[in-house]
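Trainee: Based on what follows, work out the 3D shape:
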Amino acid sequence: MDATYISPVKINLTLRVLSRRPDGYHEIISLFWKKKGIEGLTIQPHDNENIGDVLDVSGMKVNGENILFKALRWARDRSLIPPLRMCLTKEFLAGSGIGAGSGNAAALMMYLKAHCGLEIENDSLSSVGADVPFLAGDADLALVEGLGEKIRPQVPLKGLRWVIGFPYWRSDTSAAYRGIDDLREAGKLPLLPEDQCRTEATGILRRLRNGETAGLMPNDFLEVVSKGRPEYFRAFEAAERSGALAWGLSGSGSAFFMVFNDAEMSRRTVSLLEREDWVIKTTELE
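Mentor: This is a model prediction of the structure:
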């Protein structure tokens, strides 16, 4: 019997990048917010081990190895899992910063947990993708630290909706991290104390819960990703004029988001963005 899961996606309301570790990775302190996306993953076990796992993808093209195969290798080290036939409907562009691929992996984890008895271990699951532990977990809103494995659930934000805009360009996460390192070596991007990063996130949550405008969300990648891309700031100005409570870059980009507490305002903003020739897709999520 097959089962269909809707892949979740996330935005980063705040995203602070800490110093580079000796192994080359960077830890983060980030306020992750999850909503149900629009990509579907249908999974059915089959008994032909000669064929192995089968993945059919429709919609957006996925270059290179799909993260689902990486997730399956991780899961098979921990549980007995039969060969799977998977059908994935891709609606979101790769390199957008909303965790779409990680959301597909999270949907697979949900299936394996329900049907194969897989136990989720955040510490090692982050090796599949930094966003996967949060997206595969139960929290809709959390302060996420480390490499994505340290998750502190927060009380959900109610009654707010997202508008996500996707520009025609993509972001390279590795290059964006290198850009942060370069800016810090040049003394152009401060490294904030960890307690200040947490206090910042808490304050933003308080304002949004009170229905107050929080403005441009702090994201250390913005200075790197927005270089030569003034379109971002035109979008942010439009968000402010349209009555958004918050706006910013999600992850390392390239997608940007706006948060509204009024459905009509968000719909009008979607109409405005669809007239921009540099925005190739918009999505509104409740």
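Trainee: rest of the way, CA atoms for contacts and neighbours
Mentor: Fine.
Trainee: buried ones in the helix or strand where Leu15 lies?
Mentor: Using DSSP states H and E, Leu15 sits in strand 3-20. Neighbour counts over strand 3-20 (16 or more other C-alpha atoms under 10 Å) mark 4-19 as buried.
Trainee: Mind giving me the packing neighbours of that strand?
Mentor: Counting contacts by 3 or more C-alpha pairs under 8 Å, 6 or more residues apart in numbering; DSSP states H and E, strand 3-20 is packed against strand 26-45, helix 100-115, helix 132-136, helix 194-209.
Trainee: And it, how far out from the chain middle?
Mentor: Taking C-alpha atoms, centre = their mean, to the nearest Å, one finds the center of strand 3-20 at 3 Å from the center of the full chain.
Trainee: could you check the angle helix 100-115 makes with that strand?
Mentor: Counting by axes from the mean of the first three to the mean of the last three C-alpha atoms, to 10 degrees, strand 3-20 points 130 degrees away from the direction of helix 100-115.
Trainee: What's the local residue count around Ala105?
Mentor: Ala105 is flanked by 29 other residues according to other C-alpha atoms under 10 Å.
Trainee: Then Gly248?
Mentor: Counted with other C-alpha under 10 Å, residues neighbouring Gly248 total 27.
Trainee: Which one, of the helices and strands packed on strand 3-20, ends up nearest to Val62?
Mentor: With C-alpha to C-alpha as the criterion, Val62 lies closest to helix 100-115 of the helices and strands packed on strand 3-20, at 9.3 Å.
Trainee: Following up with a second sequence; could you model it the same way so I can compare the two?
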Amino acid sequence: MTSKREDGYHDLVSLFLRIPSMESLRITPLKQASCDRVRTLGLEIEGENILLRALRLAREAGFSVPFLDVEIQKNLPPGSGLGAGSGNGAALLQWLAANTPSPVWQQVARSTGADVSFLFSGAPLALVSGIGDVIEPLPCFPLSALVVFPGWKVGTKNAYGELDERCGGVYSKKESEARSETDALYKALVEGRPCGFLPNDLASALLERFPRYSELFVLFEELGYHAWGITGSGSAAFALSPKTRLPEVPWPSWVEQVIFLPSLF
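Mentor: Below you'll find the predicted structure:
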């Protein structure tokens, strides 16, 4: 993080990586209806559903969008920091934009959520700045990922609120410094050099609250992964490497789900 804006959003510099879709939407236009219907299968979503926000903003932007019935097959737990909800919002906007192409859709994506711009863009890997809406695509390279979901959840607003309290409005890096750090990490990943724990300004509070993360990081290193960290505001942890196979692992009992992605690009 480099600063906090007056509107409450944070400016950042980060590497964003897209993983294969693990959820799906079934979209049906409603011929006779007075509102949208959004249903979730698998896992419950608390609060306003991002799909309803995306539809509202699309109409406010002047697009003629019929009322829709949208069924979400939800497979990734909310509060894990993977941006699954943002991905669903981006997928819905892509579906709408396919029928009425316009540069305005990117503005709608930005207003829908800070992570939605990247996911709407289609870039598999990018250096991202601003609030997440300034996207600089980067060349891909051989990479696999391991994502581990612990038994606890983290609220994004709570994570950012705690960061603000710790920083007192003064953030550790200027944008130029954050860019230099991110460029160096990207180069190390491309070259397959060990990086260890990847910087994340939200991680300090999470590591204090959930010290068991350290058990995962030890496992990641023992498995030969080059880099690891916490997904955004958490709670999932991840590891990166060119590895294409995952051996049997004695995961701690508090690990609820593990996803191995042998080839991201």
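Trainee: hang on, the earlier thing: which among the buried residues of strand 3-20 of the first structure gets closest to Gln196 of the first structure?
Mentor: Closest approach between the buried residues of strand 3-20 of the first structure and Gln196 of the first structure, by C-alpha to C-alpha: Arg16, at 10.1 Å.
Trainee: So that closest one is in contact with Leu31, correct?
Mentor: No - using C-alpha atoms under 8 Å, Arg16 of the first structure makes no contact with Leu31, being 9.2 Å away.
Trainee: thinking again about what came up before, among the helices and strands packed on strand 3-20 of the first structure, show me which one is buried the most.
Mentor: Of all these, helix 132-136 has the most neighbours on average by mean count of other C-alpha atoms under 10 Å, namely a mean of 28.
Trainee: I would like the range of the second structure that aligns with that one, please.
Mentor: Aligned using TM-score structural alignment, helix 132-136 of the first structure spans residues 116-120 in the second structure.
Trainee: and the matching stretch, how far out from the chain's middle?
Mentor: Relative to the chain's own centre, stretch 116-120 of the second structure is displaced by 10 Å; criterion: C-alpha atoms, centre = their mean.
Trainee: Mean distance between it and the first structure after superposition?
Mentor: Its matched residues in the first structure lie on average 0.4 Å from stretch 116-120 of the second structure after superposition (mean C-alpha distance after the TM-score superposition for the first structure).
Trainee: The strand holding Leu15 of the first structure to strand 26-45, inter-axis angle?
Mentor: Orientation check (the same axes, to 10 degrees): strand 3-20 of the first structure against strand 26-45 gives 160 degrees.
Trainee: Not counting its neighbours along the chain, what's nearest the residue most central in space within the second structure?
Mentor: With the centre of the second structure defined as its mean C-alpha position, the nearest residue by C-alpha atoms, centre = their mean is Gly83, 3.3 Å away. Once flanking residues are discounted, Gly83 of the second structure sits nearest to Asp115: 6.9 Å by C-alpha to C-alpha, 6 or more residues apart in numbering.
Trainee: same question, Ser111 of the second structure
Mentor: Leu57 (7.5 Å).
Trainee: Three-state assignment for that neighbour, please.
Mentor: Here Leu57 of the second structure is recorded as helix under DSSP: H, G, I helix; E, B strand; the rest coil.
Trainee: ok, now Pro66 of the second structure?
Mentor: coil.
Trainee: That one -> the first structure?
Mentor: Counting by TM-score structural alignment, Pro66 of the second structure corresponds to Pro82 in the first structure.
Trainee: What of Leu202 of the second structure?
Mentor: Counting by TM-score structural alignment, Leu202 of the second structure corresponds to Phe221 in the first structure.
Trainee: Relative to the centre of the second structure, pull out the residue lying furthest away.
Mentor: What lies farthest from the middle of the second structure is Gln32; by C-alpha atoms, centre = their mean that is 35.4 Å.
Trainee: Tell me the spacing between that residue and Leu207 of the second structure.
Mentor: Gln32 of the second structure sits 51 Å away from Leu207 of the second structure, going by C-alpha to C-alpha, to the nearest Å.
Trainee: Ser241 of the second structure now?
Mentor: Separation of Ser241 of the second structure from Leu207 of the second structure (C-alpha to C-alpha) stands at 23 Å.
Trainee: higher neighbour count, these two?
Mentor: Neighbours were counted for Ser241 of the second structure and for Leu207 using other C-alpha under 10 Å; Ser241 has more, 24 against 13.
Trainee: Test my guess that that one contacts Tyr225.
Mentor: Yes - in this structure, Ser241 of the second structure is within contact of Tyr225 by C-alpha under 8 Å, at 5.1 Å.
Trainee: Which of the helices and strands packed on strand 3-20 of the first structure sits closest to Val155 of the first structure?
Mentor: Nearest to Val155 of the first structure among those is helix 194-209; the distance by C-alpha to C-alpha comes to 9.5 Å.
Trainee: quick one: the closest one to the second structure mean distance?
Mentor: Using mean C-alpha distance after the TM-score superposition for the first structure, the mean distance for helix 194-209 of the first structure is 1.0 Å.
Trainee: Who are the packing partners of that helix?
Mentor: Helix 194-209 of the first structure is packed against strand 3-20, strand 26-45, with contacts defined by 3+ C-alpha pairs under 8 Å, 6+ apart.
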